[in-house]
Each structure stands twice: as C-alpha cells, then as structure tokens.
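# My questions are about this predicted structure, shown below with the sequence.
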Amino acid sequence: MRSRVSFERELAGKLYQMGWAVMRAPASGAAAKRYLYPDLVALKKGRAVAIEVKTTKDKKYIYLERRQYEILKEWEERGGADAWVAVKVLYSGWSFYPLSSLKEAGKSFRLDLEGGLSLESFDALYSVKYTLTEFAKGIVEV
C-alpha cells in the first residue's frame, strides 16, 4: 500500500495543476512538534485553505485525532484559512469536507463520508475571487 505522504503529494500535484499554490507541511522534526501544521496549505485567487489528508478503503466514515482537528481549527482562527478534510477513497476519487462536517466522538472526531465535494467542485469554489457566502454576508459589495 502507498504511504500517507504519497497521497499528500498526489493531492498537492492535482491542486497545483488546477492553478493552486500548494505547500506540503513537514511531517516530523522539532518544528512540526512545536507548531501546528496541516498536511497541505494551498492558495488560489487570494483565498487560503488548510487541508488534512486522509485515505480509506471504506466509504462510510473516518476518524480524525483531536490534535488534527485542533490544527485545522487553529489555522481557521489564526490565519483565516478555510479548513477542509480531503479523503481519498482507495480506487476512487477525492472528496472534500469542511471542518464543520466533523462530529465529536470521544477522544476523536468522526466524519461521515456521505456527500462531500469532488476535487473539481472544490476547485470551482475557489476559482472565483469571492464565495457566495461572502456576498450573502455583505462582506463583498458589487
């Protein structure tokens, strides 16, 4: 089976080909323990996303460790990045879930894998300068 890092690199490459600026965070070492890094940080059209990458054979649900959830939450709060979980179902495509999709489950967080955005739909969200949510909230004026 492929390593976790290879899936992170695969997704980073796909996003880069779609016009994203992408950085894969360090996985180990002193700096990774001292600071909170998501697996990927990506930028497009002035928007930032923090992504935790997961893989599974099962299409039902996955779990995130509390620390992984807190890392994404930190990037949302400190940096204003949109926090996402990208899931590669083996022998299938990528699906994207916003952090708000996770439900607390004891010491971890559970993500039901129903719905989710395809890679193409995720990219389309960020292919415009501002999202519909920003227009609806009155953040952006036409």
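On my side now, so go ahead.

# going forward, measure contacts between C-alpha atoms and count neighbours the same way
Noted.

# any chance you could map the helices in the chain?
With DSSP state H as the criterion, the chain has helices at 4-17, 30-34, 66-79, 119-125, 132-136.

# Now distance to residue 47 too, for those helices, in CSV please.
CSV is the format used below for the helices of the chain (distance: least, C-alpha to C-alpha, whole Å):
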stretch, distance to residue 47
helix 4-17, 14
helix 30-34, 24
helix 66-79, 11
helix 119-125, 10
helix 132-136, 12
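
# okay if I get those helices as a markdown table plus distance to residue 40 and mean neighbour count?
Rendered in a markdown table, the data for the helices of the chain read as follows (distance: least, C-alpha to C-alpha, whole Å; neighbours: other C-alpha atoms under 10 Å):
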| stretch | distance to residue 40 | mean neighbour count |
| --- | --- | --- |
| helix 4-17 | 7 | 15 |
| helix 30-34 | 13 | 10 |
| helix 66-79 | 10 | 17 |
| helix 119-125 | 15 | 14 |
| helix 132-136 | 23 | 11 |
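
# Can you give me every residue that contacts residue 26?
Under the criterion of C-alpha atoms under 8 Å, 6 or more residues apart in numbering, the contact list for residue 26 reads 32, 37, 39.

# one more structure, for comparison:
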Amino acid sequence: MTLVSGLGIQAERDLVHRFWSEGFAVLRAPASGGGTDLPRPDLIVGSVERQRFFVLEIKTIKRKVLYLQAEQIEGLIEFANRLGFEPVLGVKFKWQGKGFLFLKVPEQLEQVRDSANYKITLAEACRVGQSFGELIGAYRQEKVEDYLKEKE
C-alpha cells in the first residue's frame, strides 16, 4: 500500500465512523476498484430514521481539479440505481484544510470537453457541494445564490 492510498483508506474509515456515530448503517468496500469488473462503491450508507440512503465514491486529492473516468461514475450510478440509493461523490481537497464536500452524481459534475469523463474543481465543489451535516440532513445551509434568488 502506498502512502497516497493509505491516506484515502484512512479518510474512508474516518467517514465510516462519522456516519455510524450519526445513526447510519455503513459498509466500507475494501479495494472497491480492484479485482473485479463489477461496479463497487467505496461506502454504502443508509438510515431509515433519517430517510437517507447513499452509495459513495470517496476521493482525497491535493490538486484543485479532480478528474474522474466515465466508467467509474457510470458504475456508481448503476450500483446506486440497483439499490434505489443516491449516488454521491465525496471529495476532500487536502491542502485546503477543509472537510469533505459531497456532490450529487452526475448532476453536480462537469463533463470534460470532447470526452465522456468528468471533473470537479475546488471552486465548483465549494459552490455546489454539501457539507457532511447537510448530506445527512442534520441541517441545511442556505447558499448565498439561493438566498438572493428567493429575495428577487
């Protein structure tokens, strides 16, 4: 295991404990991308009490842009659809010192020009992404843009 993959695994484990402490059932799929052609998300999460059910792909990166292969996103969507869960990307821009931002897949991702692949920039993730608390329904943080639209 490389240091980079070790950091990603630790981030997944930390999220497992956060979801569990908030009353969610959670399952981490070790080696989610390896050893099979079948789609397999990093985390499967759900709470009947909160009526929230997710399959998550988790990424930690040091750059300002995350690129994702179309096959990975399509696999996440297919897995989520088979369960009736919501497909979500959790991304942590490590050098920013912030926590995870969670994005709806594929709606909140940008299609790479002349490609089937996707990307998300730090700026866009901050603009449209949800915090952990927002994702689990603990609170709703109103975005400035949404607030201004309501006032018009």
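Looks like it came in fine. What you are looking at is a predicted structure, and each value in this text was computed from that prediction instead of being measured.

# TM-score for this pair?
Put the two chains on top of each other and the TM-score (TM-score structural alignment, normalised by the length of structure 1) is 0.75; 124 aligned residues with a C-alpha RMSD of 2.4 Å.

# follow-up on the earlier one: out of the helices of structure 1, nearest to residue 106 of structure 1?
Of all the helices of structure 1, helix 66-79 sits nearest to residue 106 of structure 1, with 9.2 Å by C-alpha to C-alpha.

# Can you state the residues of structure 2 onto which the closest one aligns?
Per the alignment by TM-score structural alignment, helix 66-79 of structure 1 matches residues 70-83 in structure 2.

# Show me what the matching stretch is in contact with.
Stretch 70-83 of structure 2 is contacted by residues 38-41, 54-57, 86-87, 105-106, 116-118 when judged by C-alpha under 8 Å, 6+ apart.

# which two from these end up farthest apart in space?
In these, two members sit farther apart than any others by C-alpha to C-alpha. They are 54 and 116, at 23.5 Å.

# Neighbour count for the two, which is higher?
Comparing residue 54 of structure 2 with residue 116 by other C-alpha atoms under 10 Å, the one with more neighbours is residue 54, at 22 against 11.

# who touches that one in this structure?
Contact criterion C-alpha under 8 Å, 6+ apart gives 44, 45, 46, 80, 85, 86, 87, 88 as the residues in contact with residue 54 of structure 2.

# what does it align to in structure 1?
In structure 1, the residue paired with residue 54 of structure 2 is residue 49, using TM-score structural alignment.

# and which of the contacts of stretch 70-83 of structure 2 is nearest to residue 68 of structure 2?
Once C-alpha to C-alpha is applied, the member of those that ends up nearest residue 68 of structure 2 is residue 118, at 5.1 Å.

# residue in structure 1 matching that closest one?
With TM-score structural alignment as the matching criterion, the partner of residue 118 of structure 2 in structure 1 is residue 109.

# I'd like the distance between that match and residue 67 of structure 1.
Taking C-alpha to C-alpha, to the nearest Å as the criterion, residue 109 of structure 1 is separated from residue 67 of structure 1 by 10 Å.

# same thing with residue 3 of structure 1?
Counting by C-alpha to C-alpha, the gap between residue 3 of structure 1 and residue 67 of structure 1 amounts to 21 Å.

# In the lengthiest strand in structure 2, which residues are buried?
In structure 2, ranked by residue count with DSSP state E as the criterion, the top strand is strand 52-61. Taking 16 or more other C-alpha atoms under 10 Å as the basis for neighbour counts, the residues of strand 52-61 of structure 2 that come out buried are 53, 54, 55, 56, 57, 58, 59, 60.

# can you pull the contacts of the first one?
When contacts are counted by C-alpha under 8 Å, 6+ apart, residue 53 of structure 2 touches 44, 45, 46, 47, 85, 86.

# what about the residue nearest to it when sequence neighbours are not counted, how many neighbours?
For residue 53 of structure 2, ignoring the flanking residues on the chain, the nearest one in space by C-alpha to C-alpha, 6 or more residues apart in numbering is residue 46 at 4.1 Å. Residues lying near residue 46 of structure 2 (other C-alpha under 10 Å) number 22.

# my read: residue 46 of structure 2 touches residue 26, true?
Yes. Shown here, residue 46 of structure 2 and residue 26 form a contact pair, counting by C-alpha atoms under 8 Å, at 6.6 Å.

# which ones are touching residue 80 of structure 1?
Residues touching residue 80 of structure 1, when contacts are defined by C-alpha under 8 Å, 6+ apart, comprise residue 48.
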